[in-house]
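> For reference, the sequence and a predicted model appear below.
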Amino acid sequence: MGDFFTGYYIPYHYNHVLDNNRNLTTFAVLLHCQHYRGSL
């Protein structure tokens, strides 16, 4: 299971998600942080 997780999930799925959603994820994180600070 360890070989499957490190050999497939990380390089193919995780990096694929990062490459395709880096900008959207960054925006979502920044928006979330801004909303959180605004709520305080």
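Okay, I see it. Numbering: from 1, shown residues only.

> Please count neighbours and contacts with C-alpha atoms only from this point.
Fine.

> which other helices and strands contact the longest helix seen in the chain?
In terms of residue count, the longest helix belonging to the chain (DSSP state H) is helix 15-39. On a contact count with 3 or more CA pairs under 8 Å, 6 or more residues apart in numbering; DSSP states H and E, helix 15-39 meets no helix or strand.

> Distance check, residue 36 against residue 30.
Between residue 36 and residue 30 the distance is 10 Å, computed by CA to CA, to the nearest Å.

> Name the residues of the longest helix of the chain that are buried.
Residues of helix 15-39 classed as buried by neighbour count (16 or more other CA atoms under 10 Å): none.

> try this one next to it:
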Amino acid sequence: MATDAKKRKTRAEKRLTSRALEMAHQSDFKAADKAFSKHKSNL
């Protein structure tokens, strides 16, 4: 019974961390994209 709850909790935590990583990756991509467009305008 307790192990079930523990499993469920870790699964939820994994989902949260993967979501957070995805968000961080997207913001990194946006920043890189912005820097690249700035670089293109300087060419």
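It's in. Computed from a predicted model, the values in this text were never measured in an experiment.

> coming back round to it: how about residues contacting the longest helix of structure 1?
With contact meaning CA atoms under 8 Å, 6 or more residues apart in numbering, helix 15-39 of structure 1 is reached by no other residue.

> Show me what residue 34 of structure 1 aligns to in structure 2.
Counting by TM-score structural alignment, residue 34 of structure 1 lines up with residue 26 in structure 2.

> Could you report the neighbour count for residue 3 of structure 1?
8 (other CA atoms under 10 Å).

> can you tell me the helix or strand for it?
helix 2-4 (DSSP states H and E).

> Please apply the same query to residue 38 of structure 2.
Using DSSP H and E, residue 38 of structure 2 falls in helix 2-42.

> ok, the match of residue 34 of structure 1 to residue 13 of structure 2 distance?
20 Å.

> now do residue 28 of structure 2
Applying CA to CA to residue 28 of structure 2 and residue 13 of structure 2 gives a distance of 22 Å.

> Same question for residue 32 of structure 2.
For residue 32 of structure 2, the distance to residue 13 of structure 2 - CA to CA - is 28 Å.

> And for residue 24 of structure 2?
From residue 24 of structure 2 to residue 13 of structure 2 the distance is 16 Å (CA to CA).

> Residue 36 of structure 2 now?
34 Å.
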